[in-house]
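# Structure of the sequence below:
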Amino acid sequence: MSAEIVYLETPIQAAKFFVQFREGDTSLLAFDTETTGLNVRNGEAVPRIIQFSWRPWEVAVVVNVPDKGEGEDDWRARFIEGMVGLADEIVGHNTKFDLHAMYTFGYDWVEKPHHDTMWSARLFDERTSAKLKDLAVRYLDVDAADSQKELKAAMRKGEWDWETVPIEYLIEYAGNDAIITGQLHDYLYPHIEYAYEAYAREQRLTPILFRMERTGLNIDLELLEKTTIEYTANHASLSKKLQAFKPGFNPNSPAQIKAILAERGVVVADTRAATLQALNDEFVTVLLEYRTVQKTLSTYLRPWSELTKATGRLHPWFNQLGTKTGRFSSSDPNLQNITRGHVLRDMIIAAPGYKIVVADWNQMELRLYAHYANDE
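Next up, the predicted model:
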């Protein structure tokens, strides 16, 4: 990419580009952040740098993000707020992530008119990858993989993570992302005119989801700890029982499971749960129970214990266009596939003075189809 990418180190530099933006096209400001990690919803991961670009997407500026809680009289904070304040609208790729990151340091842009190239890409073609670099290749014929590969190689060599990698290694990578985001918006948004109503709905929903994610879910930490201990002990007991059938047995190996079953006179085509549940065998009974306990531990209990350390609450992502059909999904952790009656549901509790209300639409998709088809 032939673009000017500048790392701002002085207020004079910042003033130059602020004036350039002010005297140019302020209708849209593309932005992106590089953070210390991915868990930005609870403030655990924070922004290191923010990068801006604006039409005609020929320049990007990168600047360190100061924590406004430690004082707002920092030229970088004034520059960042000034740029966003000048812009009519902002655009990001997975914008809600960056809004969370900046909010932790006191930059509240949740109500700022915004766009998201992830939405426009999904509404344009739900089959495409949502990754920024993939979309750049597909729609812009721009391969930004080189800067990403160079950064990853430097991080491996220096044994750095996103929190410790020196800023100079991030500049080109970061600036390119801001430029690509702006270019991608200008390409995709005019192509989804048929879906502007749906797109606007996602825009209105972002502040609501942001607050839901930021607030999080209150968790019964005592019950979580107690259940984790119980499941861990049960897991060890079941592992011991499985080893009694075959010392050194790996319960995660389909080949070894088939071999043990063959020794017991049972031949199976696969080791999926549905196949094994049809068998009346002591080994299979123990194995299936082991799998259930292991999944609960690895998918829920241990991750929940880790994710609640910072605030005592769970802060999942609520993904607006998380599926190809446009339905919601949740992640980190996924709260949409916990079966009814599971002990995990008992861990999600109301805060003192509040109650949890459960509501669900009955056959909503079919009712919507009938409505739009004028079918009485």
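# When you work out contacts or count neighbours from here on, use the C-alpha atoms and nothing else.
Fine.
# Let me see the contact set for the residue nearest the centre of the chain.
Of all residues in the chain, the one closest to the mean position by Cα atoms, centre = their mean is Trp317, 5.9 Å from it. By Cα atoms under 8 Å, 6 or more residues apart in numbering, Trp317 lies in contact with 213, 330-333.
# From Phe97, how far off is it?
In this view, Trp317 and Phe97 are 9 Å apart by Cα to Cα, to the nearest Å.
# Nearest to Ser27, out of the contacts of Trp317: which one, please.
Glu213 (28.8 Å; Cα to Cα).
# do you know how far the closest residue to Ile49 other than its chain neighbours is from Glu34?
Among residues not flanking Ile49 along the chain, Asn64 sits closest, at 4.3 Å (Cα to Cα, 6 or more residues apart in numbering). Separation of Asn64 from Glu34 (Cα to Cα) stands at 10 Å.
# for comparison, sequence B:
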Amino acid sequence: MATDSTKQTSPMVLVDGSSYLYRAFHAIPPMHTSDGHPTNATRGVISMIRSLIKTYPDSPMVIIFDAKGKTFRDEIYSEYKAHRPPMPDDLRPQIEPIHRMVEAMGLPLVIIDGVEADDVIGTIAKQVGEAGREVVVSTGDKDMAQLVTDKVTLVNTMNNTVMDIQGVKDKFGIPPELIIDYLALMGDKVDNIPGVPGVGEKTALALLQGLGSIKEIYTRLDDIASLGFRGSKTMKQKMEDNKEMAELSYNLATIKCDVELPFNSLELKNNDANKDVLKEWFAKLEFKTWLTDLDKAPSVETASDTVGNVSQEQRDGQVKTPAASDLVANYETVLDKDAFNAWLEKIQTAELTAFDTETTSLNYMAAELVGVSFSVEVGIAAYVPFAHDYEGAPEQLDRAWVLEQLKPWLEDDSKAKVGQHLKYDANVLNNYDITLRGIAYDTMLESYVYNSVSSRHDMDTLAKKFLGHTCVSFEDLAGKGKKQKTFNEIDLEQAAFYAAEDADITLRLHQAIWPQVEKTPELVSIFKDIECPLIPVLAKMEQTGALIDPELLHLQSAEIGAKLQELEIKAHEQAGESFNLSSPKQLQVILFEKQGLPIIKKTPKGQPSTAEPILQELALEHELPRLIMEHRTLSKLKSTYTDKLPEMIQKTGRIHTSYHQAITATGRLSSTDPNLQNIPIRSAEGRRIRQAFIAPTGYKLIAADYSQVELRIMAHLSQDKGLLDAFTKDADVHKATAAEVFEVSLEEVTTEQRRRAKAINFGLIYGMSAFGLAKQLGISRPEAAKYIQRYFERYPGVQQYMENTREGAKEKGYVETIYGRRLYLPDIKASNAMMRQAAERTAINAPMQGSAADIIKRAMIKMHHWLADTDLDVKMILQVHDELIFEVAEKDLDAAKEKIVDIMQNSSQIDVPLLVEAGIGDNWDEAH
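You can find the predicted model right below:
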């Protein structure tokens, strides 16, 4: 049940009714009642509001519309919105019904004369946000991005996107506080805001990112020419000539946040719905489904507000859904053997069982089981607790006995199970000598395969997205921070509902998501042949862990610490004074004011940037930035690896990373605790960290790495004859490219030419421009452009593939890997040029990265099966990028190496050979 405190802490939702109105009208095809009354906008607006209510069940929701007539903006600029067409005839008669239905739903309807809905929303958001409460603004209007703060976020119900401060930066390239300046510089054709003539999106961004706000731009007009964008030389004059227009546009674009309101914003709340009035409107407008919903018995069952020990109702086996939920649920707490045996029979005979564990820790190696939950039918679930040990906890079944009864079912491949992130549950069960089998589905991976970029794939996010349901939060039960309880300390009456809900929602999510996946056979294959079979593979690797040498790491930490002190002394000598190398403010003063180094880029607030790419560029010609960059790199290595890795050794004497299948957009695995993917390989210090990953006595490490796999995939995808020939003949592809680009024979190719060709080969598949290539190779931009042109002349299939891929991505909204994994590109048609170009680069590279991910995953699955059957003493312990690392008994090295290479090279077939290079050593660096 939603308590008063819950309602007061949940966000206030402000709905831009006018934005909803027009978007719904234009998005939904014409609809009419039998007597000809238009209803498409009405249907769309009310549907979006109903959906929002499900998403924010405890939130006050305010619907704001524009008032009729002119506003203060018309007074300061008579041409404001002058180009807007009149309201469509079919839209006008839909406004009154919408207003009346909003009121009947019990939602505050706000219309203030003389101001637009934006200004009312801005004022309420400011007042409520400053009072400390979070605000969600539901709109599709880009102008509203200026309202975003740490308390105010935007949600777009048409595409289910949420925009916080970082979201604004990602979408527009600038923070919320510069959105008004952005709109003022560009102008707005829809609202007829004039802007500055000659300033478009790219120019506006260049000015704002380079100099700061409009106010700051006008104090630094002489600096515009140095920004280097097209037209920068003449932009100073344009800005001077149009200063009044810029200031007018700024005023027009500014959402007014001090509107006089006839109510206290903090007291806005929802009232009970008037079902009789709603019935009248639903009947009149022939919304039959909604009318049926109103006539149904209430679907919400309320739970007791009592807190404490298990209630008698719960002992009788019933725990009911809180009022906040719109899902009918009947949850049972299993406290005796008869009830447990009844559920054991249910799961033994069920076609599919949703299964979940509750534990004391997210660290799978340290986690202890507290209870398990099941669901075999939507709305019906059970929680079996056995380790809630707070004072006064009720008597529970014995954990050892429960696990003994469950072990045959858990280890039975024929008993199909579905879970949310079942790899974690498998790892925890392994601590109790149980091998989880029969993993048929995993809702986290179903969502990931369906669309890897549409949202996060945790249960709470998926429940809101696919079910319109808000799950009970763990923090609501356990608290936050240092005083947060572990699950065994949580009162069973509360814990039981939370645990049973996990199983129930998992089953519901599977029934919602899997039919969407099934519509595309390739996605079914990605799930059933790659992602789902990979769960036990990764679980086994995680359980095995890797051996490290803590003493070597301690020694490296000490050496890096001494080197950091040396670098700090040298930096202070170069600067002529002491300063904090980690302080951006002090760096700005030292580098740009006292050293007089060129300002390459500015922060949104107009300060010289000291970001890593800027320092890298300055380091090419200046010693102090080079020292600072070296200091930063070593400091990060020390804090992330040499200091931290020894602390991560667990009771097994090894470190145990966590591999994540549902994080990257491309299908690549990522890892945390520790993050193995980011250990640098090019620096001596990075290689020394790899030296600390060691083989135990009597064993060696084998590191097997796919060679140039993404280039080989490019050859396969592009079907370029030159590339296909080079790889088929096992030629040195970089040398072959050098011979083509530099127009020399293979024998005449120099080491430098091969290095440049390698940069071209890899650079182009990552969408590198002539500017980027020039920067990397230290050559002029025209020379780099000439190399790229010659490359495409020699490999025309590659250029054709890139063009086809871009066009296909724009048409479909996604690209695909060799095996059919879809990689969606939400920004491929973005109006923001930077975002659109980034999406186009991703479109080129993602099929190669994604295909490489699929290839190594397929190899890992086959390797896992071989390892289970072989008599050789081999363990697969790590996966990093295109590399697999094995721990192998010295007596089995030759046979193991041959088989490992064979499996990796032949697990997938493409139109050129896959080449695997394998090395042997006492440590990872030596084997690589």
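# Any idea what the TM-score is?
The pair, once superposed, lands on a TM-score of 0.84 when counted by TM-score structural alignment, normalised by the length of structure 1; 363 aligned residues with a Cα RMSD of 3.1 Å.
# what residues are shared contacts of Asn64 and Glu34 of structure 1?
When contacts are counted by Cα under 8 Å, 6+ apart, Asn64 of structure 1 and Glu34 are jointly contacted by 48-50.
# Might you report the residue contacts of the aligned partner of Ala121 of structure 1 in structure 2?
Aligned by TM-score structural alignment, Ala121 of structure 1 pairs with Ser447 of structure 2. Listed by Cα under 8 Å, 6+ apart, the contact partners of Ser447 of structure 2 are 457, 462, 513.
# next one: the host helix or strand of the second one to chain centre, how far?
Read that as Leu462 of structure 2. Using DSSP states H and E, Leu462 of structure 2 sits within helix 459-462. Centroid displacement of helix 459-462 of structure 2 relative to its chain, using Cα atoms, centre = their mean, to the nearest Å, is 13 Å.
# quick one: Val880 of structure 2 from Thr672 of structure 2, how far?
12 Å.
# ok, those two, which is more surrounded?
When Val880 of structure 2 is set against Thr672 and neighbours are counted by other Cα atoms under 10 Å, the residue ahead is Val880, at 17 against 12.
# which non-adjacent residue is nearest the more buried one?
Val880 of structure 2's closest residue in space is Gln677 (Cα to Cα, 6+ apart), at 5.6 Å.
# Kindly state which residue of structure 1 is aligned to that neighbour.
Going residue by residue (TM-score structural alignment), Gln677 of structure 2 aligns to Gln336.
# Pretty sure its match sits against Ser329.
Yes: assessed by Cα atoms under 8 Å, Gln336 of structure 1 is found in contact with Ser329 at 7.2 Å.
# Which one of these two is surrounded by more residues?
Between Gln336 of structure 1 and Ser329, counting by other Cα under 10 Å, Ser329 is the more crowded of the two (16 against 10).
# Pull the contacting residues for that one.
By Cα under 8 Å, 6+ apart, the neighbours of Ser329 of structure 1 are 318-323, 336.
# Strands of structure 1, start to end?
For structure 1, the strands defined by DSSP state E cover 4-7, 28-35, 47-54, 59-64, 89-92, 114-116, 217-218, 313-314, 317-319, 329-331.
# One more: the stretch 701-850 of structure 2?
Per DSSP state E, counting those that start in this stretch, the stretch 701-850 of structure 2 carries strands over the ranges 814-816, 822-824.
# Save the shared contacts of Asn64 and Glu34 of structure 1 as TSV, and put in distance to Ala373 of structure 1 too.
Shown next, in TSV, are the shared contacts of Asn64 and Glu34 of structure 1 (distance: Cα to Cα, whole Å):
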residue	distance to Ala373 of structure 1
Arg48	50
Ile49	49
Ile50	47
